[in-house]
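Colleague: Sharing a model prediction with you, sequence too.
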Amino acid sequence: MRLSVIGCGYLGAVHAAAMASIGHEVVGIDVDQAKIDRLARGEAPFFEPGLNEILAEGVASGRLTFSTDMAAARGAAVHFVGVGTPQQQGSYSADLTYVDAAFASLVHQLRPGDIVAGKSTVPVGTAARLAELVAPTGATLVWNPEFLREGWAVQDTIDPDRLVAGVPAGAEGERAADILREVYHTAIAKKTPFIVTDYATAELVKVAANAFLATKISFINAMAEIAEVTGADVTQLADAIGHDGRIGRRFLGAGIGFGGGCLPKDIRAFSARAEELGKSESVAFLREVDAINLRRRDRAVELTLEALGGSAFEKRVAILGAAFKPHSDDIRDSPALDVAVRLHGLGASVVVTDPEAIENARLAQPQLEYIADRDEALRDADAVVVVTEWEEYRHQLNPAHAAELVKGRAVVDGRNCLDAQAWRDAGWAYYGLGRPRV
């Protein structure tokens, strides 16, 4: 099938390459000429495991092309729209400028019978409004939210845990759903659940999922706050309650909290939309979810100051991690980089290392020092702060080896991802979030 993908950022580039990898003919369209040039050479403009391989293969095969001209979308049977919906400045609401611009441009290329599949995360009610824009062309709008995890996005696109299609009522909607089943033929063949619903439900599925995940993370971080004043160990607490099948252990990792380009802005936009609908009380808890999340960054800074003897002034602090999560170079709303900047503001000499995110971090926060080599970043540090749980910090960093490099053997485990006893046995003062002191 011939497909177009409007918007070649994180979502769109992965979707375009993944669809080409399962046999479709795909054109990716974006207004950013530099981005399009890189993609057309088979080069991903960001780090995502597995993307470079399927991108290069798709371009080489001729099934995957890129353009800045919206006219290149003409002739596609399905048009996926995956442009960004950032948080508005000075507001919690989602900024739909890019979504509206994409649809306004795309409608001139649509033919009767085409399917337009919205993938952007939007406030509930957006699809119904955009359907009125698409209807005069004879095309059909569906809402097909994405559920990608950065670091696993290629896998999540090709082999998702579920597919959701919000469609109009009647035969038009049934036809649109059938066409989407053809698009996702490899996943359908594996019996992936394919849920057909109305527009509003499809929009809510995405934001409700993100709100639930954010709430689960902030719940265990709230328990960490209680653990810190009672002497309990939040990691043992999480293990114990995680054995309950109704709760589960995933997303119960206490630490400095979530960040990135999705969870923070999505729960804020959900709160703003609920307020517009006159139901702010229904999701009022999300404000506290957000507040708990931000407090854990404060706590990481407090623990680092404690590890430094009360003052960061002219102390050298090694920050292990800049990306908001491992397997990514994304520094949007990164708790790791936020902690680094705060410590720098308190007078510390901060050196940041990360396997993939250094260049992005340097562009965003040039006042910090960056060293790619982990061991060099550790050298002569008065304290070490682990803020992104990359494998090379969690399991490949030997505490005895690290002790030979640093000036002060104090480690703040911002992700509770280290073996606390192993670090203590190597002579380190270990500081975990929500974990008792020894």
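Modeller: All right, it came through fine.
Colleague: drop to CA atoms for contacts and neighbour counts, all remaining ones
Modeller: Noted.
Colleague: if I've got this straight, Leu3 is in a strand?
Modeller: Yes - assigned with DSSP: H, G, I helix; E, B strand; the rest coil, Leu3 falls within a strand.
Colleague: Count the residues that sit near it.
Modeller: Leu3 has 25 neighbours, counted by other C-alpha atoms under 10 Å.
Colleague: Surely it touches His79?
Modeller: Yes - counting by C-alpha atoms under 8 Å, Leu3 does reach His79; the two are 5.8 Å apart.
Colleague: Overlap in contacts, those two.
Modeller: By the contact definition C-alpha atoms under 8 Å, 6 or more residues apart in numbering, Leu3 and His79 are jointly contacted by Ala73.
Colleague: So which residues of the protein form strands?
Modeller: In the chain, the strands defined using DSSP state E lie at 2-6, 25-29, 64-67, 78-81, 115-118, 140-143, 163-166, 194-197, 316-320, 349-353, 369-370, 383-386, 410-413, 429-432.
Colleague: Could you save those strands as TSV and add columns showing distance to Pro399?
Modeller: Formatted as TSV, the strands of the chain follow (distance: least, C-alpha to C-alpha, whole Å):
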stretch	distance to Pro399
strand 2-6	47
strand 25-29	46
strand 64-67	46
strand 78-81	47
strand 115-118	48
strand 140-143	49
strand 163-166	44
strand 194-197	47
strand 316-320	14
strand 349-353	17
strand 369-370	22
strand 383-386	11
strand 410-413	10
strand 429-432	11
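Colleague: List just the one of those strands that sits closest to Tyr184.
Modeller: Tyr184 lies closest, by C-alpha to C-alpha, to one member of those: strand 163-166, at 8.7 Å.
Colleague: surely Val78 meets Ile115?
Modeller: Yes - applying C-alpha under 8 Å, one finds Val78 in contact with Ile115, separated by 4.6 Å.
Colleague: hold the first one in mind and look at this next one:
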Amino acid sequence: MTIPYPSTTPAAVTPPSGAARPRLTFLGTGYLGATYAICFAELGYEVLGFDVDKAKIAMLSEGQVPFHEPGLDELLRKNLASGKLRFSTSYEEVADFGDVHFICVGTPQRADGMAADLSYVESAVTNLAPHLKRKALIVGKSTVPVGTAEWIEQLVRRHAPADAGVEVAWSPEFLQEGFAVEDVLRPNRIIVGVRSEWANAMLYAAHKGVFDLAMTEDREVPVVVTDFATAELVKVAANAFLATKISFINAMAEVCEAAGADVTLLARAIGYDPRIGNKFLRAGVGFGGGCLPKDIRAFQARAQELGAGEALRFLHEVDLINQRRRQRVVQLAAELLERPYGPAGPDLSGVRVAVLGATFKPNSDDVRDSPALSIVRKLARSGAQVNVYDPEGMENAKREVGDVSYTKALTEAVAGADLVCVLTEWEEFRNADPQALGELVAGRKVIDGRNCLDPVVWTAAGWEYRGMGRPVFS
């Protein structure tokens, strides 16, 4: 079976290190870099992960993944034992080892605006480049503003030895937290932005393990070879589209609430249209995490710099819709608890609220820009006594919001609660027995912030149920 690769498959290339396959390094061992490093070792490559954080490198070297991602711990320990995978804090070691260096550092939102902070990218490149004594390929994976790859080329020209022949390429990532191992080993596409046939051939060789696995499973891996700018835009454009789709259905939820309609049935109906599809059409408290919120803001900022700000003005409303859904939970809490809601919000003094979920999505411990924690803050500011429970994100949540209570079990969280808010759709919450929980609470009132519960079952168990964009069930 032929794996789609534009024009013809690149000619075989000998890695500058002389190894049979390119030796790969991943600079930055946060969620992105550690996941890729571990999975590419699983594909048979010799891999070196790098970070300036000595504690993180020590954990990984001891076989401990510093975040929750299903299946990754086992792969880490397996590939450490095989010798395919190592970790280091030395730029010199990285430069001496690698043929292809993937930049996987964070690009958070700047503190002084919406633009992306590229200081970690700059630090990684300028510290690596002086140590590159032979030809190598530096490949960006981090999500960045368009134009970053050309800037990195300038950094390389200034900092790398002139005779080393170091080149730059771009290959964005498309990881979904909770499914990241599958996304690396079996990607739905690979994008490569290159300027030379050598860079194209090196990236093909660096991904041949992915293609070989696909061939054994009779799958195809589409590959798009393009220029730098297009490769950089693919990730932010994809995230902007997904954010828009989520906010669209949440906007429809607002209309449904006003009209007495059910947004879950509306989403199902329009999702049958193949031009629309049903993915990302679940109304709720909106999107969060370390990617979508900051990426759509950085995209707007960069478009403004390029003189194309008007083209992305709609993303501002996408962001506003997303924020409004968080406040809507507080409004629903006031309605259910029969508390007045004024300009400053409701007075929830003395009310015990159980919040189920702290992470921005299930199967993750990531609480960055989590809608659940944003709502926790709003409830606490309204005077409520908040108890939070999450299967994986408790420690991270405590560091983000320290002035509320945390419990170690679902039953502890709901005990004596006047209101239960389900804000992350963990299976533990979806499958919870409403009759059993009803015996523990002070009041059978529930807000389904993710529309993941069965309202018929919960109301039959005596609960007052409120969903997002759903009518009142009785």
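Modeller: Perfect, thanks for sending it. Predicted model only: the values in this text are computed from it and were never measured.
Colleague: ok so, going back, out of the strands of the first structure, nearest to Phe47 of the first structure?
Modeller: strand 349-353 (15.9 Å).
Colleague: Remind me what the closest one packs against, helices and strands.
Modeller: With contacts taken as 3 or more C-alpha pairs under 8 Å, 6 or more residues apart in numbering; DSSP states H and E, strand 349-353 of the first structure sits against strand 316-320, helix 335-345, strand 369-370, helix 374-378.
Colleague: start and end residues in the second structure for the last one, please.
Modeller: By that I understand helix 374-378 of the first structure. Under the alignment (TM-score structural alignment), helix 374-378 of the first structure falls on residues 410-414 in the second structure.
Colleague: now do the second one
Modeller: The alignment of helix 335-345 of the first structure onto the second structure (TM-score structural alignment) spans residues 371-381.
Colleague: Show me where the stretch 201-350 of the first structure has its helices.
Modeller: Secondary structure of the stretch 201-350 of the first structure (DSSP state H, counting those that start in this stretch): helices at 234-242, 263-276, 285-307, 335-345.
Colleague: And the longest one, what's buried?
Modeller: Spelled out, it's helix 285-307 of the first structure. Across helix 285-307 of the first structure, burial judged by 16 or more other C-alpha atoms under 10 Å covers 286, 289-290, 292-297, 299-301, 303-305, 307.
Colleague: before we move on, what about stretch 244-259 of the second structure?
Modeller: Neighbour-count burial for stretch 244-259 of the second structure, counted by 16+ other C-alpha under 10 Å, picks out 244-254, 256-257.
Colleague: and if you look at stretch 132-150 of the second structure?
Modeller: Buried residues in stretch 132-150 of the second structure, counted by 16+ other C-alpha under 10 Å: 132-146, 148-149.
Colleague: what's the counterpart of Gly71 of the second structure in the first structure?
Modeller: Using TM-score structural alignment, the partner of Gly71 of the second structure in the first structure is Gly50.
Colleague: for Glu425 of the second structure, same thing?
Modeller: Correspondence of Glu425 of the second structure to the first structure, assessed by TM-score structural alignment: Glu389.
Colleague: wait, isn't that match in contact with Lys325?
Modeller: Yes - counting by C-alpha under 8 Å, Glu389 of the first structure touches Lys325, with 6.9 Å between them.
Colleague: Excluding covalently adjacent residues, which one is nearest to the match of Glu425 of the second structure?
Modeller: Counting by C-alpha to C-alpha, 6 or more residues apart in numbering, Glu389 of the first structure lies nearest to Pro326, which is 5.9 Å off, once chain neighbours are set aside.
Colleague: Which residue in the second structure aligns with the one you found?
Modeller: Here Pro326 of the first structure is matched to Pro362 in the second structure, going by TM-score structural alignment.
Colleague: Please identify the buried residues of stretch 45-54 of the second structure?
Modeller: Across stretch 45-54 of the second structure, burial judged by 16+ other C-alpha under 10 Å covers Tyr45, Glu46, Val47, Leu48, Gly49, Phe50, Asp51.
Colleague: Next, work out how far apart the fourth one and Gly71 of the second structure are.
Modeller: Yep, that's Leu48 of the second structure we're talking about. Using C-alpha to C-alpha, to the nearest Å, Leu48 of the second structure is found at 20 Å from Gly71 of the second structure.
Colleague: ok, now the first one?
Modeller: Distance, Tyr45 of the second structure to Gly71 of the second structure, using C-alpha to C-alpha: 19 Å.
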